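# build me a model:
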Amino acid sequence: MSDETLDDSAAPLMEHLIELRQRLLKSLIAVACVFVIAFIFSDDIFNLLVIPYERAVGDDQNIRLIYTAPQEYFFAQLRIALFTALFFAFPVIATQIYKFVAPGLYKNERGAFLPFLFATPILFILGASLVFYVIMPLAMGFFLSMQQDGETSRATIELLPKVSEYLGLIMTLIFAFGLVFQMPVVISLLARAGMVSSVGLKAKRKYAVVLTFIAAAVLTPPDPVSQIGLAVPTLLLYELSIYATRLIERKRLEREAAFEA
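Presented below is the predicted three-dimensional model:
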């Protein structure tokens, strides 16, 4: 290979690397801007995240959360700001990724990719809403049921959650449910690429049930409410993925029949 050929091949590579750097820089700027705003309102965001706990306790009682290290709540605020920044900056990040890969896609491939780009945050919000309105209140109600009133010859056992531990619990659940709710998107993309089929997904349904409960046990706290709350929607999403794969296969057969005709 001549030096001129090497220079010609290196030039497009450098252009792609420069564009990638620009896309990453724009994404980081978006995350940083939202991070600063979220950190300013981190107290309000944390109070919003405490609402499921308040619903589990009841409106007639005051709840208390504690922190046992001087820097604990500050680091909790940083985690809240980062989590919020990644969530709200996702449209910018996804747009930059799409603009980077779009020139290398065919027109029909770009059109097929866009619906999944919009579906990803919507499904994540649905998973987070399930945690906020259903799973977390049930889980906190389960934990609160283990308290013990101090009576004769019995010690008082009271739940006083730490700020960092409560935040870690609800953020883990939101992330786990948001991630699991991406299953239809991932499987649909694999189906479009011809890597999975509806017949294969049906045949592996029993393995999916076992893996779902294993994943629920790993991703959620060790209580049955959270685990079942994650496993049941996951299985429903798996069935939805089978249906979506069947639709994709049907459309592919229709296109092939029209092309042959």
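
# going by C-alpha atoms from here, please, whenever you check contacts or count neighbours.
Noted.

# any idea how far stretch 10-19 is from the chain center?
Taking C-alpha atoms, centre = their mean, to the nearest Å, the mean C-alpha location of stretch 10-19 is offset from the chain mean by 32 Å.

# give me the contacts around it.
The contact list for stretch 10-19 (C-alpha atoms under 8 Å, 6 or more residues apart in numbering) reads Phe100.

# in that stretch, what counts as buried?
Residues of stretch 10-19 include none that count as buried (16 or more other C-alpha atoms under 10 Å).

# do the same with stretch 23-43
23, 27-28, 30-32, 34-35, 38-39, 42-43.

# neighbouring contacts of it?
45, 77-78, 80-82, 84-86, 88-89, 92-93, 96-97, 100.

# make it 10 Å
Contacting residues not belonging to stretch 23-43 are listed as 17-22, 44-45, 48-49, 73-74, 76-97, 99-100 [C-alpha atoms under 10 Å, 6 or more residues apart in numbering].

# out of the buried residues of stretch 23-43, which is nearest to Asp7?
Arg23 (24.3 Å; C-alpha to C-alpha).

# also this sequence, please, to line up against the first:
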Amino acid sequence: MEENKEMSFLDHLEELRWHLVRSTLCILAFTIVLFVFQKQVYNQFLLAHLQPDFITYQWFCDVFTKIGLESSFCNIQFNAKLQSLAPTNQLMNALWSSFILGLILSFPYIIWEMMRFITPGLTNKEQQKSKGFIVIATLLLIIGLSFSYFVIAPMSVYFFYNYQITDLIVNNFQFDSYIGLITNTLLGVSVVFELPLIVYFLTKFGLITPEFLKTYRKHALVLVLIVSAIITPPDVASQIIVAIPILILYEISIWVSRIIVKKQNQK
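Here you go, the predicted structure:
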């Protein structure tokens, strides 16, 4: 009996290994494709925020002008030249950026593989719900990527390019630092937008409760406002644009946690 259980456990590990292998191959495939087309990826995607006519700058300028607010987005000037200070900088950065973007693009497939591994141990009803989980996770990822790329990233680039302690200091940024800012923003915000799903599982496992989230709501509000003030230009309108979606996600997370606890209590 013990031997059968051990074999069953080993078979389970073998199945998990193949799920991980397929997920890794998917990441590598995206990484290779992105690396092959690195010039297009950098010129049209990663470095696009250095163009004064980037869609977000134009949109913010139009909106703020229509509501009667002055905005520095209407007069943007960038030094679009970035420095590469080491012989291997560009190659290593291209490899790393391709990997990070490949990881982000592979996320829906990774979730799908994860659910394929979990679903055999679920009931039929839970298996049907798992399909919705994949759709929601992918949708939140797309929203998070769009928000980070079209809102947070351009605000961050504009702010750091124009922040100056004194005229004696010139902002002349390193290429890898700039690309790291963009890729880290894309990855970090994408994870933040998965907050409702993260809270769902943490509540399922009994690690957090809706009461806990409500108790620390004020702390979360302060933290979000601080982060918004750091990564946005120094005007209230920009900070509000960044803070509102994150606060909405936090409230949705409380609602999700409350539903899970209610269902568990009913059972």
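
# please state their TM-score.
Overlay of the two chains. TM-score (TM-score structural alignment, normalised by the length of structure 1): 0.76; 243 aligned residues with a C-alpha RMSD of 3.5 Å.

# hmm, which of the contacts of stretch 23-43 of structure 1 are the buried ones?
20, 45, 49, 73, 76-94, 96.

# I'd say Ala176 of structure 1 and Gly229 touch.
No - look at Ala176 of structure 1 against Gly229 with C-alpha atoms under 10 Å: they stay out of range, at 11.3 Å.

# got any residues that touch both of the two?
Counting by C-alpha under 10 Å, 6+ apart, the shared contacts of Ala176 of structure 1 and Gly229 are 131, 216, 220.

# now those in CSV, with secondary structure, distance to Ile248 of structure 1 and neighbour count?
Below are these laid out as CSV (DSSP: H, G, I helix; E, B strand; the rest coil; distance: C-alpha to C-alpha, whole Å; neighbours: other C-alpha atoms under 10 Å):
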residue, secondary structure, distance to Ile248 of structure 1, neighbour count
Val131, helix, 30, 26
Ala216, helix, 28, 24
Thr220, coil, 32, 22
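
# ok, so of the buried residues of stretch 23-43 of structure 1, who is nearest Ala258 of structure 1?
Distances from Ala258 of structure 1 to these, taken by C-alpha to C-alpha, are shortest for Arg23, at 39.4 Å.

# if I look at that closest one, how far off is Lys107 of structure 1?
Arg23 of structure 1 sits at a distance of 21 Å from Lys107 of structure 1 (criterion: C-alpha to C-alpha, to the nearest Å).

# likewise for Val210 of structure 1?
From Val210 of structure 1 to Lys107 of structure 1 the distance is 40 Å (C-alpha to C-alpha).

# re earlier: just checking, which of the buried ones among the contacts of stretch 23-43 of structure 1 belong to helices?
20, 45, 49, 73, 76-88, 90-94, 96 (DSSP state H).

# ok, the residue located most distally from the centre of structure 2 to Met7 of structure 2 distance?
Residue farthest from the centre of structure 2, counting by C-alpha atoms, centre = their mean, is Met1 at 46.3 Å. From Met1 of structure 2 over to Met7 of structure 2 the distance is 10 Å, taken as C-alpha to C-alpha.

# stretch 101-111 of structure 1 aligns to what range in structure 2?
Using TM-score structural alignment, the residues of structure 2 aligned to stretch 101-111 of structure 1 are 118-128.

# can you list the residues that contact that stretch?
16, 112, 115-116, 129-131, 133.

# could I get the buried residue list for whichever strand or helix holds Asp62 of structure 2?
Secondary structure from DSSP states H and E places Asp62 of structure 2 in helix 55-66. Neighbour-count burial for helix 55-66 of structure 2 flags 56-57, 60-61, 64 (criterion: 16+ other C-alpha under 10 Å).

# how far off centre is that helix?
Using C-alpha atoms, centre = their mean, the offset of helix 55-66 of structure 2 from its chain centre is 24 Å.

# that one packs against which elements?
Here helix 55-66 of structure 2 touches helix 153-162, helix 236-266, going by 3 or more C-alpha pairs under 10 Å, 6 or more residues apart in numbering; DSSP states H and E.

# in TSV, list those along with distance to Leu141 of structure 2 and mean neighbour count.
Putting these into TSV (distance: least, C-alpha to C-alpha, whole Å; neighbours: other C-alpha atoms under 10 Å) gives the following:
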stretch	distance to Leu141 of structure 2	mean neighbour count
helix 153-162	16	20
helix 236-266	13	16
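
# so which of the ones you listed is nearest Asn171 of structure 2?
helix 153-162 (6.6 Å).

# now the next helix-or-strand element following that closest one and helix 153-162, what's the angle there?
The helix or strand immediately downstream of helix 153-162 of structure 2 is helix 175-192, counting by DSSP H and E. Orientation of helix 175-192 of structure 2 against helix 153-162 (axes from the mean of the first three to the mean of the last three C-alpha atoms, to 10 degrees) gives an angle of 140 degrees.

# so where is helix 175-192 of structure 2 in structure 1?
Using TM-score structural alignment, the residues of structure 1 aligned to helix 175-192 of structure 2 are 163-180.

# so how far does the matching stretch sit from its counterpart in structure 2?
With mean C-alpha distance after the TM-score superposition for structure 1, stretch 163-180 of structure 1 departs from structure 2 by a mean of 1.1 Å once superposed.

# again, but for stretch 108-119 of structure 1
Mean for stretch 108-119 of structure 1 is 2.5 Å (mean C-alpha distance after the TM-score superposition for structure 1).

# list the buried residues for that stretch?
Buried residues in stretch 108-119 of structure 1 (16+ other C-alpha under 10 Å): Phe116.

# ok now it, how far from the chain's centre?
19 Å.

# fine by me, thanks again.
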